[in-house]
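**Student:** using only what follows, build the 3D model:
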Amino acid sequence: SEGRGTMLAAIAVALALWAGCAHAARSDGHTEEVKYVSYGSVVKLQHVKSGYRLHSHEVAYGSGSGQQSVTATPREDDHGSFWVVKAADAEEEPEQGTPIPCGSRIRLEHLLTKKNLHSHDHASPYGSYEVSAYGNDGLGDSGDDFELLCYPDSSVWQRFATVSLRHIATNRFLQANQKSVYGQPIQGQIEVSATPKKSGNTQWKTNEGIYYVERD
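**Tutor:** Model (predicted):
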């Protein structure tokens, strides 16, 4: 919607001004330490093993689906690494600031291009399964849905805690591989793909971003 687009644009400007910060926002304008990830938060997902951040950009795959590519970047200050955390298939989006229960079905919308993190059965450039950014203005399909798996078990998604994301349609896990390095035009970034097996490569945690807390 137009209102939602305006809100995301304002968030993008704010993040551009202080991309390295981790911030907790309250509806009354105050800030505070926040311990969980909530719906509506704008986050960077950091790959635990490599330290790289989940990233996208207006660069299409030259093979497979030809959709917008998703990678992981070593740059901490890259604005293309922010993702909006949303509920999957919700008739009404949960109230901003609501903690996300572990086991939830979620979507991650790329802040700058408004496409959702997505996967399917296309092969990835390095031989796993492709992960792309798909859709328009946050709208997509069931290939955008991921299950949030928390380690250790927790009732809600904790900031900085290790999680995995299981792609529901294919039963595969979001991974990054530091050995699969791209050349130009995205030199130094590594492949993000989907795999049927959990490993150290399928572990992620939240880092920088804007984190909303529940209203009093």
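**Student:** drop to CA atoms for contacts and neighbour counts, all remaining ones
**Tutor:** Fine.
**Student:** my read is that His23 contacts Ile210, right?
**Tutor:** Yes: if you go by C-alpha atoms under 8 Å, His23 and Ile210 touch, sitting 4.8 Å apart.
**Student:** which of those two has more residues huddled nearby?
**Tutor:** Ile210 (25 against 20; other C-alpha atoms under 10 Å).
**Student:** the more buried one sits in which helix or strand?
**Tutor:** Assigning secondary structure by DSSP states H and E places Ile210 in strand 204-212.
**Student:** residue boundaries of the helices in the chain?
**Tutor:** 2-17 (DSSP state H).
**Student:** show me where it has its strands.
**Tutor:** 22-25, 42-47, 53-60, 68-73, 83-87, 105-110, 116-123, 129-134, 146-151, 162-167, 172-181, 190-195, 204-212 (DSSP state E).
**Student:** so what touches the fifth one?
**Tutor:** This means strand 83-87. 38-45, 93-94, 104-111 (C-alpha atoms under 8 Å, 6 or more residues apart in numbering).
**Student:** one more, for comparison:
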Amino acid sequence: MRGLFQKAITVISIVIGLAYATEFNEQDIFQTIEDLPVTCSSALRIKNERTGFFLHSSELNYGSGSGQQIVTAFQGDNDYNSLWSVKEHDGDDAVPCRTGVKVKCGQHLRLEHMNTGRNLHSHSAFQSPVSGRQEVSAFGNGGDGDGGDNFIIECERDDIAGYVYGKTKFFLKHKDTGLYLYTDANSKYTHQNCRNCPIVGYGEISCIRNRAFNGGLWKVHSGFFFPDVEANETPFRDEEEEDY
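**Tutor:** Down below sits the predicted model:
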């Protein structure tokens, strides 16, 4: 996985060069992303539709609660700490999420934080520090974790043959507790609730029971996309990756 990710760095420079050398502009690139299927092993920046902030983590731990790695909502749209890799769910019944296979609406999956190798995680035992809702953290080591890492991707509308695309708006339901990944503009880390901490200005990520709240709706913004292998079953295509 990490070897393929490093290979994608080379692709970045090529794509950026093409953007300057051709008529491609930002609007063209985002339209391309809208039409791309989300595939296994792709590394995605996931944007909250209500706040415009991104699902984010880094090597900082909660000072209370679980003490696990902090997950936040971050405003910048080009930070590598906002990249999450799509992979199969944890459990004895898990089917490998083969690189380049399209993700389906309703699929059980995990999101691994690319820079730290820890999985998006939640649990009912701890409250989030700002709002007191269910805590969300990043957990595990080298991509290994437990069942608390499993989420279900629920599409707002099943409009493209049951698959998740760049244009798809979706909810992330925590499998163990049935709560939904959430953020809002009112639950931020400030000097009052997080004095002298490095995440002042970031939003809190938590889980809530009712997905009807707009802060639970997400969408892919950008990232590194593996092509759909089922549409491109040729040798050497499995390890090609597109960056947008």
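**Student:** can you give me the TM-score here?
**Tutor:** TM-score of the superposed chains, computed with TM-score structural alignment, normalised by the length of structure 1, equals 0.86; 201 aligned residues with a C-alpha RMSD of 2.3 Å.
**Student:** circling back to that earlier point, could you tell me where the strand holding Ile210 of structure 1 falls in structure 2?
**Tutor:** Using TM-score structural alignment, strand 204-212 of structure 1 corresponds to residues 218-226 of structure 2.
**Student:** how far out from the middle of the chain is the matching stretch?
**Tutor:** 8 Å (C-alpha atoms, centre = their mean, to the nearest Å).
**Student:** relative to strand 53-60, how tilted is the strand holding Ile210 of structure 1?
**Tutor:** 90 degrees (axes from the mean of the first three to the mean of the last three C-alpha atoms, to 10 degrees).
**Student:** next, count neighbours for the alignment partner in structure 2 of Leu149 of structure 1.
**Tutor:** In structure 2, Leu149 of structure 1 lines up with Glu154, judged by TM-score structural alignment. For Glu154 of structure 2, the neighbour count with other C-alpha under 10 Å is 21.
**Student:** wait, Glu154 of structure 2 touches Lys175, no?
**Tutor:** No: the pair Glu154 of structure 2 and Lys175 does not pass the contact test of C-alpha under 8 Å, sitting 11.4 Å apart.
**Student:** once you drop chain neighbours, what's closest to the aligned residue in structure 1 for Asn186 of structure 2?
**Tutor:** In structure 1, the residue paired with Asn186 of structure 2 according to TM-score structural alignment is Lys179. Of all residues not flanking Lys179 of structure 1 in the chain, Ile190 sits nearest, at 7.5 Å (C-alpha to C-alpha, 6 or more residues apart in numbering).
**Student:** ok, now how distant is that neighbour from Ala161 of structure 1?
**Tutor:** 22 Å (C-alpha to C-alpha, to the nearest Å).
**Student:** between the two, who's got more neighbours?
**Tutor:** A side-by-side neighbour count of Ile190 of structure 1 and Ala161, using other C-alpha under 10 Å, places Ile190 first with 25 against 18.
**Student:** could you pull up the contacting residues of the more buried one?
**Tutor:** 71-73, 176-182.
**Student:** counterpart of it over in structure 2?
**Tutor:** Aligned counterpart of Ile190 of structure 1 in structure 2: Gly203 (TM-score structural alignment).
**Student:** can you count the residues close to Ala125 of structure 2?
**Tutor:** 9.
**Student:** distance of it from Gly166 of structure 2?
**Tutor:** Applying C-alpha to C-alpha to Ala125 of structure 2 and Gly166 of structure 2 gives a distance of 34 Å.
**Student:** ditto for Gln134 of structure 2
**Tutor:** 28 Å.
**Student:** just want to know which of those two has more residues nearby.
**Tutor:** Using other C-alpha under 10 Å as the criterion, Gln134 of structure 2 and Gly166 rank with Gln134 on top: 23 against 19.
**Student:** tell me who's in contact with the closest residue to Thr98 of structure 1 other than its chain neighbours.
**Tutor:** Take Thr98 of structure 1 and drop its neighbours on the chain: the residue closest to it by C-alpha to C-alpha, 6+ apart is Ser38, 5.1 Å away. Applying C-alpha under 8 Å, 6+ apart to Ser38 of structure 1 gives the contacts 85, 96-100, 157, 211-213.
**Student:** what does Thr190 of structure 2 give?
**Tutor:** 200-201.
**Student:** counting neighbours, what do you get for the residue lying closest to Arg209 of structure 2 once chain neighbours are set aside?
**Tutor:** Once flanking residues are discounted, Arg209 of structure 2 sits nearest to Leu179: 4.6 Å by C-alpha to C-alpha, 6+ apart. By the measure other C-alpha under 10 Å, the count of residues near Leu179 of structure 2 is 22.
**Student:** list the contacts for Leu179 of structure 2?
**Tutor:** Each residue near Leu179 of structure 2 by C-alpha under 8 Å, 6+ apart is listed here: 173, 207-211.
**Student:** aligned to Pro99 of structure 1, what sits in structure 2?
**Tutor:** In structure 2, Pro99 of structure 1 lands on Lys102 (TM-score structural alignment).
**Student:** now which residue in structure 2 aligns to Asn116 of structure 1?
**Tutor:** Match for Asn116 of structure 1 (TM-score structural alignment): Asn119.
**Student:** isn't that match up against Asp149?
**Tutor:** Yes: between Asn119 of structure 2 and Asp149 there is a contact at 6.0 Å, judged by C-alpha under 8 Å.
**Student:** which neighbours do those two share?
**Tutor:** Joint contacts of Asn119 of structure 2 and Asp149 (C-alpha under 8 Å, 6+ apart) are 110-111, 139.
**Student:** just how off-centre is stretch 59-68 of structure 2 within its chain?
**Tutor:** With C-alpha atoms, centre = their mean, you get 20 Å for stretch 59-68 of structure 2.
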